[in-house]
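> only geometry, no sequence info:
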């Protein structure tokens, strides 16, 4: 960061920028996120907001009850005792990558255009540098030109784009052919196969920002089953029976809120036949009595978008992953 940037950060700090104090700020931050991202909240977003509200309501007990599930570090901007800006900052996973992830950058609509977002971002970069981080990553709506321009000016570069797709629950369930490939249920020891498939599909820096790592794919482990049971969720994960699988599918169902999240992968990413086979496996994994909304995230430049739109999925938003090298 330049001397001028550091001076600017110091000036704004005395007028409203300070580190996030979870016990003090979380209720207002939850309200701010709801106002700032109201149009973006699908069932998965509403679930995360509900968890934040629960943390806020439990106060000092939240870390004991929900510790480690949500990030509670970052910066806020305060105006006359009111939190009007927020940014979260946390260590990227895996920890050895040396990165920090920025999230929930939001400014109240009444206070936008005053340089608050820039001040929050500069504070986050300075904190990351102080901690010895080597890179910063974030996601932003692809159509948010103001935010993307700010991040570009601060040194961030786009490294990928993900389409956030949603299939409404009131649509008739699609007809589909039975899966043809030889599939088997995923086991915890398949985590390296899953991570390898995902890493082959995504550009390296995009995979870093999305925090791809084997620990995400511990399907069937006791710890994962327990976590799902406590959350009233169910999960079914399948991988192509091969030494080098090219297809993988997981379906997570929230039984309380009644929606599904699909994670679908095919290599090469333009393999339409493979994509349709993965979709058949995903559809076959959903019990017929649970034809609820489906959420999925797929790279926007792959065959997935057209295949899923043919099944009634609609684009909820496009998300651009951005990367900023610090070292």
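Nice, thanks for sending it over. In this text, all values refer to a predicted model and were calculated from it rather than measured experimentally.
> only C-alpha atoms from now on, for both contacts and neighbour counts.
Noted.
> so what's the gap between stretch 135-145 and the chain middle?
Relative to its parent chain, stretch 135-145 has a centroid offset of 12 Å by Cα atoms, centre = their mean, to the nearest Å.
> ugh, wrong one, stretch 163-177
How far stretch 163-177 lies from its chain's middle: 21 Å, per Cα atoms, centre = their mean.
> quick one: residues contacting the residue most central in space within the chain.
In the chain, the centroid-proximal residue (Cα atoms, centre = their mean) is residue 210; its distance is 7.3 Å. With contact taken as Cα atoms under 8 Å, 6 or more residues apart in numbering, residue 210 is in contact with residue 321.
> swap in 10 Å and give it another go.
When contacts are counted by Cα atoms under 10 Å, 6 or more residues apart in numbering, residue 210 touches 92, 93, 101, 137, 138, 139, 160, 202, 204, 321, 322.
> am I right that the fourth one is in a strand?
Spelled out, it's residue 137. Yes. Judged by DSSP: H, G, I helix; E, B strand; the rest coil, residue 137 forms part of a strand.
> re earlier: how close does the residue nearest to the centre of the chain get to residue 93?
9 Å (Cα to Cα, to the nearest Å).
> now secondary structure, neighbour count and distance to residue 130 too, for the contacts of residue 210, in CSV please.
Shown next, in CSV, are the contacts of residue 210 (DSSP: H, G, I helix; E, B strand; the rest coil; neighbours: other Cα atoms under 10 Å; distance: Cα to Cα, whole Å):
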residue, secondary structure, neighbour count, distance to residue 130
92, coil, 21, 15
93, coil, 18, 18
101, strand, 22, 15
137, strand, 26, 16
138, strand, 22, 19
139, strand, 23, 22
160, strand, 22, 27
202, coil, 17, 30
204, helix, 14, 25
321, strand, 24, 23
322, strand, 24, 21
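> any idea which of those residues is closest to residue 45?
Distances from residue 45 to the contacts of residue 210, taken as Cα to Cα, are shortest for residue 139 (14.6 Å).
> and the comparison structure, right after this:
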């Protein structure tokens, strides 16, 4: 059952209201995720608090936005006037039948009371009522209670994403490897091979949550040197593409995307590829990298000075149209 907007709820579950809830949602996210927020997460919380001053204006603008594309889509749980639970639900993109559930947060003192389950279930009902055919979410691999909750609600794993960080150290010394060749990729000449390599390497989770757009925006000037070469290709001597290292901007942070053929690539040529890619980046803030769970890429990144920050599990649940029953 979908709980309608404007439903009276002095406590318990109700739809989030952009006019009055943004500051409380920001406070909750800061409390619930205080030990794992990075620079991007804290920036989002600061922006929520700033936007909370414009709640009535945002509410007026929401009249022109379809369900799932508004400023505070989702549900809150209220106790004694305080927001102690929140979950966001929105379309993955305008007009999509796939919806995203995110920011499942419950204040520490109110956990293990069924609040998270109620919030996620309400979001699933809302998405289904507005045409969703499937929903996805991400959960940290070490968050076992949340993982069990989502599995109990019918979500299944579709892939894992590893986030890496490297302080801005000097790049490792490139060491050529016999039988391989590393060169700057040229999208005009190499586009077909690059697209095939990315398609083979991307898991469904990467494709949904970290879509790679480095081949559609050429050349991306910042944060590279005056002669930008953000794409580096590892090939065999016969010209067979093996791996791609691509610099992108992820939430404003220089981030390395790595893709390799489905079979394992030896570590020495991957380290050569990384060394040349790292030599391209201009001095600045710490660097990030995003991969799947490939052991060979992990070994090469660690050899180049990266360390894992977190592993996220992508999960998906198919949704039957409203009235067909609910598997969760």
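Done, it's in. Just so it is clear, the model here is predicted, and its values are computed rather than measured.
> give me the common contacts of residue 210 and residue 93 of the first structure.
With Cα under 10 Å, 6+ apart as the test, residue 210 of the first structure and residue 93 both reach residue 101.
> shared with the second structure, which of the contacts of residue 210 of the first structure?
Counting by both residues aligned by TM-score structural alignment, their matches' Cα atoms under 10 Å, the contacts of residue 210 of the first structure that remain in contact in the second structure are 92, 101, 137, 138, 139, 321.
> how about the contacts made by the last one?
In other words, residue 321 of the first structure. 137-142, 156-162, 205-210.
> ok, these in the second structure: which stay?
With both residues aligned by TM-score structural alignment, their matches' Cα under 10 Å as the criterion, these preserved in the second structure: 137-142, 156-162, 205-207, 209-210.
> the residues you listed in strands, which ones?
If you go by DSSP state E, those have 137, 138, 139, 140, 141, 157, 158, 159, 160, 161, 162 in strands.
> didn't the first one look like it was pressed against residue 128?
Same thing as residue 137 of the first structure. No. Using Cα atoms under 10 Å, residue 137 of the first structure makes no contact with residue 128, being 11.1 Å away.
> so what sits against both of these two?
Counting by Cα under 10 Å, 6+ apart, the residues touching both residue 137 of the first structure and residue 128 are 89, 99, 100, 101.
> now, of the contacts of residue 321 of the first structure, which are buried?
137-142, 156-162, 205-210 (16 or more other Cα atoms under 10 Å).
> nearest to residue 296 of the first structure among the ones in strands among the kept ones among the contacts of residue 321 of the first structure?
When those are compared against residue 296 of the first structure (criterion: Cα to Cα), the nearest one is residue 162, at 9.8 Å.
> all helices of the second structure, in order?
Under the criterion DSSP state H, the second structure contains helices at 22-32, 39-51, 55-62, 115-129, 144-152, 187-201, 204-209, 267-278, 295-303.
> quick one: closest of the ones you listed to residue 285 of the second structure.
Judging the helices of the second structure by Cα to Cα, what sits closest to residue 285 of the second structure is helix 39-51, at 11.4 Å.
> mean per-residue distance, the closest one to the first structure?
Superposing on the first structure places helix 39-51 of the second structure at an average distance of 3.5 Å from its equivalents, by mean Cα distance after the TM-score superposition for the first structure.
> between the two ends of stretch 126-139 of the second structure, how far is it?
Terminal-residue distance, stretch 126-139 of the second structure (Cα to Cα): 21 Å.
> residues in the first structure matched by it, start to end?
Counting by TM-score structural alignment, stretch 126-139 of the second structure falls onto residues 127-140 of the first structure.
> what residues of the matching stretch count as buried?
In stretch 127-140 of the first structure, counting by 16+ other Cα under 10 Å, buried: 128, 129, 133, 135, 136, 137, 138, 139, 140.
> which pair in the residues you listed spans the largest distance?
So, those by Cα to Cα: farthest apart are 129 and 140, at 21.7 Å.
> going by distance to residue 249 of the first structure, which of the contacts of residue 210 of the first structure wins?
The closest of the contacts of residue 210 of the first structure, once distances to residue 249 of the first structure are taken by Cα to Cα, is residue 202, at 16.1 Å.
> thinking the closest one is in contact with residue 269, fair?
Yes. Using Cα under 10 Å, residue 202 of the first structure is in contact with residue 269, at 8.9 Å.
> what's residue 24 of the second structure in contact with, if anything?
Taking Cα under 10 Å, 6+ apart, one finds 30, 48, 49, 52, 76, 81, 82, 83, 84, 85, 86 in contact with residue 24 of the second structure.
> recalculate using a threshold of 8 Å.
82, 83.
> map the residue nearest to the centre of the first structure across to the second structure for me.
Aligned partner of residue 210 of the first structure by TM-score structural alignment: residue 209.
> please apply the same query to residue 19 of the first structure.
So residue 19 of the first structure corresponds to residue 15, using TM-score structural alignment.
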